[in-house]
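>>> the following block contains a protein sequence and its predicted model.
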Amino acid sequence: MRSRKTSGRNALPQHRRPRSQSLPPPAEATHLRDRLLADIAGQEEPRELGQLLADLELPRSERGPLKRLLNELVDQGQLQLHKKRYLPASGDNGLLQATVSFSPRGYAFALMDGITRPGQDPFITPQGLAGAQHNDQVLVRLEPSRSGRSEARVVRILQRGTTSLCGIFTSGGRSGWVLPDDERLPFSVLIRKGNSLNAPNGSAVQVEIITYPATPGGQAEGKVLRVLGDPNLPAVQFLLSILRFSLQEHYPQAVLAEVDRLVPLVAPEPGRKDLRQLPHVTIDGESARDFDDAIAVIAEDDGFTLHVSIADVSHYVRPGSQLDQEAYLRGTSVYLPDRVLPMLPERLSNDLCSLVPHQDRPTLTCTIRFDRSGGRRAIELCRSMIHSRHRLTYNQVHGLLSGQSTPPPELEDIMPMLQAAGHLADLLNHRRLGRGSIGFTLPEPEIQLNAEGIITDIRRRERNPAHQLIEEFMLAANEAVAETLDRRGLPFLFRIHERPDPLKVAAFSESAAALGLRLPPPTPSPEPVWFAKVLHAAASGPTAYVVNNLMLRTMQQARYAPENKGHFGLAATWYTHFTSPIRRYPDLMVHRALTAMFAAEAADTAQGHLPLSEAGTFLSRRERISVEVERDVQARCAALFMQERIGEEFAAVISGISSFALFVELTDYFVSGALLVQDLPRDNYQHDPTSHKLYGLQRGTSWHLGDLVRVRLVKVDQQSRRLNFCLADE
């Protein structure tokens, strides 16, 4: 007997309705909507209803509810319907593209444009990651904040950011595992025996990920691509850093073939000014091989003429070429203790473009005329050909100008020029500091290796007045070029440094007061001169390094942008990077803008129609990666160098204080570490963040920023590159 038909939408009681006809709970509905929007947004072609069911792995019984949801999204303008196929609407559907970034402590954040903004990036809870890992490209939806900070939830993983990783291989019989070298990858990787490449136990390896962990802290599976060697060797640690940051060790053959076809320019062509008669010299470090810049200073009755001539890389690297595309992707040269990963192949960086002595080289020259007090009177820019007379070093020039060394006969002809250069540099430095330019004096590490590649020392790199001489001339040229291009209305990338956050300034002011510095209170938005006064007040005391470090953290990061927002740190209205096109791509772009100006062409044509805003963001990111690599390598070297010094005592200065540790910088070595509160003498310790001190309630012992302490090294963790100390008298 045929069953009787029911009539009406409510013929079945509510509790007996088929599941496919009921609406999902609100949270599930939201997640389904986001998955649907993300799926359609990630497809190259419009999707039919049946395809979407398959994409979302929904049963056919959900066809009706899914169609109703699709129609709702079409009605809301979040999707378009064309011939029964669904495609993204042109408007905003509430989903944003982001990069997932993990901190070393395991917290995840969404970087909305690939650049981190500490304290502002939306937080992603472990439940909101949806299997995403560090550096993955994802679609996210911003969620209502529950903690005062914006939150995001991953809706779809668009592209994995980590397809291979490095780590230490541990053999486990029939299989093994690799613990990633990067703390931001919080999982282990299972390596089955057939995928191990017979890697020795404890060796450093590079691994391809086959399957990703579903949850944070889960386990991935992979196979060994490359056995790197003994992780206790510095060269292996450098290689680990190179691979961690996906730096390129070699050039594509197409690029090298293009470089081989380049023809050297050995004589001035039409439009290039012959400046070979000027006494140009280069001044660099002892180990430098790529010479971007040469200077010549002429003393005159009414002042000085400064010539800053920069290698004309744009003559050889043409927009859109294979060489140009590779240079852009690299963005900058990266300097490691035992090698350089150059932006340009060696034939260019060390030969055709390098301003080596006694060779004619094409350049762009910025000629600036100054009065007797160092005031700028005129600027002239041109394409040029120069002939460097000498390759000098900073130490050599310092010795000559200070009278500590006698000039050899071959340098006597340039001594008047060097003396004029020293005088002009002093004038420029005095004027720059007088306008409020902040004179940071943060030291840089110098990692020394012996012939076997073993680390023998990690020292603070020495600076002398010759470094300042070149710095002043490069700053003057960069400002002059930026002002000239901007006044001509030509598009180019400025080097901008925006005002610091007032809240950070207030916190820094409190820190300076806690260090005993007497300063006028800052205005809500102080000028650079206020910060310069702080550094001056601290310059002669033991806390100078701490003050410089705290101030640097207060500042925003400088970046490249097509809009001029000035350079706060230099107190400069106009600033760009013009002086290092061999190792920085933004400088090459500025050279192309100048070349377009000389030829009265459109600057965007000279750049190959590369969008400046996009280039500024990308090249700023490449620069920050380079800085991260250098810090990573320094930490690796410190861990290797100090491994043999466990139990030794060192003098140190307290550079930071938190509720769980005192952070110290050693005074004899450029090495930092921590004294955990649990390793301090037994007491009930309290942290006062306002006065930046840690004190014990029972004994009354206290520690402040800038205090000198004697510490003993107790532990080195090579995996995390952390050094733990204790007080030497404990």
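Now that the structure is in, tell me what you want to look at.
>>> contacts, neighbours, all on C-alpha from now
Fine.
>>> going along the chain, name the strands of the stretch 201-350 of the chain.
Secondary structure of the stretch 201-350 of the chain (DSSP state E, counting those that start in this stretch): strands located at 204-211, 219-229, 273-274, 281-284, 293-300, 303-311, 334-336, 339-341.
>>> reformat those strands as a markdown table; add distance to V664.
Shown next, in a markdown table, are the strands of the stretch 201-350 of the chain (distance: least, C-alpha to C-alpha, whole Å):
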| stretch | distance to V664 |
| --- | --- |
| strand 204-211 | 30 |
| strand 219-229 | 32 |
| strand 273-274 | 54 |
| strand 281-284 | 32 |
| strand 293-300 | 38 |
| strand 303-311 | 41 |
| strand 334-336 | 25 |
| strand 339-341 | 29 |
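>>> try it against this one:
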Amino acid sequence: MELKETIKNIVNDKKYKPMSFKQFAYLLDIRDNAEKDFLREVLRQLEQNSFLISYENKYYKANGGSLISGLLQITSGGFGFVLVDNADDIFISSENLSGALNGDEVLVQIIKEIKPHFEGRIVKIVKNNNKNLLGTFYKTKRGGYINADNKGITKDVYISEKSAKDAQSKDRVVFEIIKKISAEKLEGRVLYILGAADKKGVDIKGVVINNDIKYKFDEDVIKQAEGIKADIDLQDKSRVNLIGRNIFTIDALTAKDMDDAVSIEIKDDNYVLGVHIADVSYYVKKNTPLDKEAYERGNSTYFPDYAIPMLPHSLSGDICSLRAEQPRLAVSAVMTIDKTGNVLEYEIFKSIIKSKKKMTYTGVQTVLDDVMYEDDDYKNFKKEILLMDELSDILNRRREKRGSIDFDMPEAEAIVDDEGNPILIKKSERLKSHKIIEEFMLLANETVAEHIFWLNYPCIYRVHDNPEAEKMADLKEVLLSMGYKINPANMHPKKISELLSSIKDKPEEDLLKNIVLRSMQRAVYHNKNTGHFGIAAKYYTHFTSPIRRYSDLIVHRILAEILAGNTEQYLYSDEELAEISRHISKTERISVKAEREVMRIKMAKYLSDKIGTQYKAVISHITSNGFFVELENLIEGFVPFSYLDDYYVSDLKRYLFYNERSGKTYKLGEVVSVKLKEVNIIDGKCIFVFSSKEEKINEDISV
């Protein structure tokens, strides 16, 4: 057996404990210098291949051994999480950051399990993130200092006059650390000035930079994109010409990157549903500047008043977008479906389409509600819209029957003015028209996934593993505390679905859905199809959004190879797909984090002039030092025990807290009256306290 394989077997043994070079040499009976040099080289190679990690003269197994590597993301609360490939995030308290900064690549040692996360201690910074740090600049006679947003930097950073550029007091700036003057004193340099905190776009740019999301396109990418023309050969024999078909898009009013269109008709008493997706892969070829840029970004990122596209606007908002009355290249999945929702047959092919109309969700809803149409054109599509409504109900019942979980949770929506200031925070509206398109996209994704799977062609899948037994046991206890029961043994999605049905339209519905969702595994991309627990699907991928998701672009390229008959030599190896899956799963998580941070900032800004106002709220989470509340419009805030007039103690095992003097108990899900005490817009934090009964509750809050 080769030395490398021997070492792997030793390290993979469950009884393995981190060993030094000398211990390896002794165990392997390596004595002379030449053999020792060879051993060092093999160990070095195993480090390079990310199998081993060297720390304090001992070799640890990477990801799964005593030390775990990952990317540190520090929250506004000062604590952090280490993002690990294909595993839950690891909680890091502020005391265990060990000087690491947001965005650092780190090694973590697991120290205990704090449900629902493991807790760790950072033991080594593998790669520093000393650049593109964010903070607020304050001017002094000799330059100034920066109060860093990064909670890993606990002291103000000194900035010399030369390094301050033209920053003014209270400007938001991007800076780098250039010198460690002492153990507690850092010197930095302003890289560029974002501007005053209340200037339009500064809040979003700060979050984008803090999360290392690229928002500018390189010149070679722009140049390639601008060189692409929308010239379409209507006589192209390799495509099916569907320009005469009644095809249309349904999207938000402001949508520009329209990558899906639909068509529907009845044939032989069956539904014929067409899902037509922009053929982005025709324009964005593998290993080109555009492709490399799309891979790096992984996906588009959306904020209330700003979007960071995966592809330049000339593609995402024009050439690839399925704009009305303009011929566009597409990949079509046309499915024949019976009255019970079974797909009897399907075709997947390259096509040329022309959307007959850009419909909106609200416009389609007016047809469904039989009220005044958004415009007269909708009358021409009434037959198709009613057929879609009919079919979506059938597909939804079929999914429910097999156990698909319908979380369908409301999300907060920020309405902003021209300067990006929030003028309203409300629950987003979920219309039946949204659900129609959602059902059709789910079916198309399943159909494409199964098609590729049975061809045994390497691909990327969207997978959602079964929930962990321990998390289900925890969920059981939470539910019991709120008066609900669930048997965590042999968990099937149908059990979760039945639970959610039992709480429908109850006051605690949204809270419980959130709790159940947090008990699930995270859906990720993977090169192996293991099914999707949440929608109870054996085969699932992402096919329907190639303008804004790199995963879908990969799937389209693979379909193109299959349709062209190129099945002997694979476009991507399993190893390449595994690496792409890891990368885009990570970029997705970072985008979601950034989107939530911006929403919290908008929420804090919205409440900033409402200090002292009383609200009705639900207790959404309890910690050892306070509890979180959620207002009716989904704004979340924290109530620290230290801010309250009396002494409160939490009982985390029973999901409650109580007043030690009076014995008054508060449980998860309970409705309480709270008063806004303070707001930190930069951190997106809202602090509340209990309000007195005499004060009037603010009813003027959108729900």
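On my side now, so go ahead. Keep in mind the model is a prediction, meaning the values are calculated, not measured.
>>> which one of the strands of the stretch 201-350 of structure 1 lies closest to Q404 of structure 1?
With C-alpha to C-alpha, the closest approach to Q404 of structure 1 among the strands of the stretch 201-350 of structure 1 belongs to strand 281-284: 17.7 Å.
>>> how big's the offset between that closest one and structure 2?
Strand 281-284 of structure 1, aligned to structure 2 and superposed, deviates on average by 0.5 Å (mean C-alpha distance after the TM-score superposition for structure 1).
>>> what range in structure 2 does that strand sit on?
The alignment of strand 281-284 of structure 1 onto structure 2 (TM-score structural alignment) spans residues 248-251.
>>> against structure 1, where does stretch 203-212 of structure 2 fall?
Mapped onto structure 1 using TM-score structural alignment, stretch 203-212 of structure 2 covers residues 237-246.
>>> buried set for the matching stretch?
Using 16 or more other C-alpha atoms under 10 Å as the burial criterion, the residues of stretch 237-246 of structure 1 that qualify are Q237, F238, L239, L240, S241, I242, L243, R244.
>>> closest to D113 of structure 1 out of these?
Of those, the one sitting nearest to D113 of structure 1 (C-alpha to C-alpha) turns out to be R244, at 21.1 Å.
>>> that closest one and T162 of structure 1, how far apart?
Relative to T162 of structure 1, R244 of structure 1 is positioned 9 Å away (C-alpha to C-alpha, to the nearest Å).
>>> max-length helix in structure 1?
Counting by DSSP state H, the longest helix found in structure 1 is helix 612-643.
>>> what's it packed up against?
helix 234-244, strand 334-336, strand 445-449, strand 455-460, strand 559-561, strand 708-717, strand 722-727 (3 or more C-alpha pairs under 8 Å, 6 or more residues apart in numbering; DSSP states H and E).
>>> switch those over to CSV; also include distance to V629 of structure 1.
Formatted as CSV, these follow (distance: least, C-alpha to C-alpha, whole Å):
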stretch, distance to V629 of structure 1
helix 234-244, 7
strand 334-336, 8
strand 445-449, 14
strand 455-460, 17
strand 559-561, 18
strand 708-717, 19
strand 722-727, 16
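>>> which one of these lies nearest to D604 of structure 1?
Closest of those to D604 of structure 1 is strand 559-561, at 14.9 Å (criterion: C-alpha to C-alpha).
>>> whereabouts in structure 2 does that closest one align?
Using TM-score structural alignment, strand 559-561 of structure 1 pairs with 524-526 in structure 2.
>>> gap between the matching stretch and the chain center?
12 Å (C-alpha atoms, centre = their mean, to the nearest Å).
>>> comparing it with structure 1, how large is the average distance?
Mean deviation for stretch 524-526 of structure 2: 0.3 Å (mean C-alpha distance after the TM-score superposition for structure 1).
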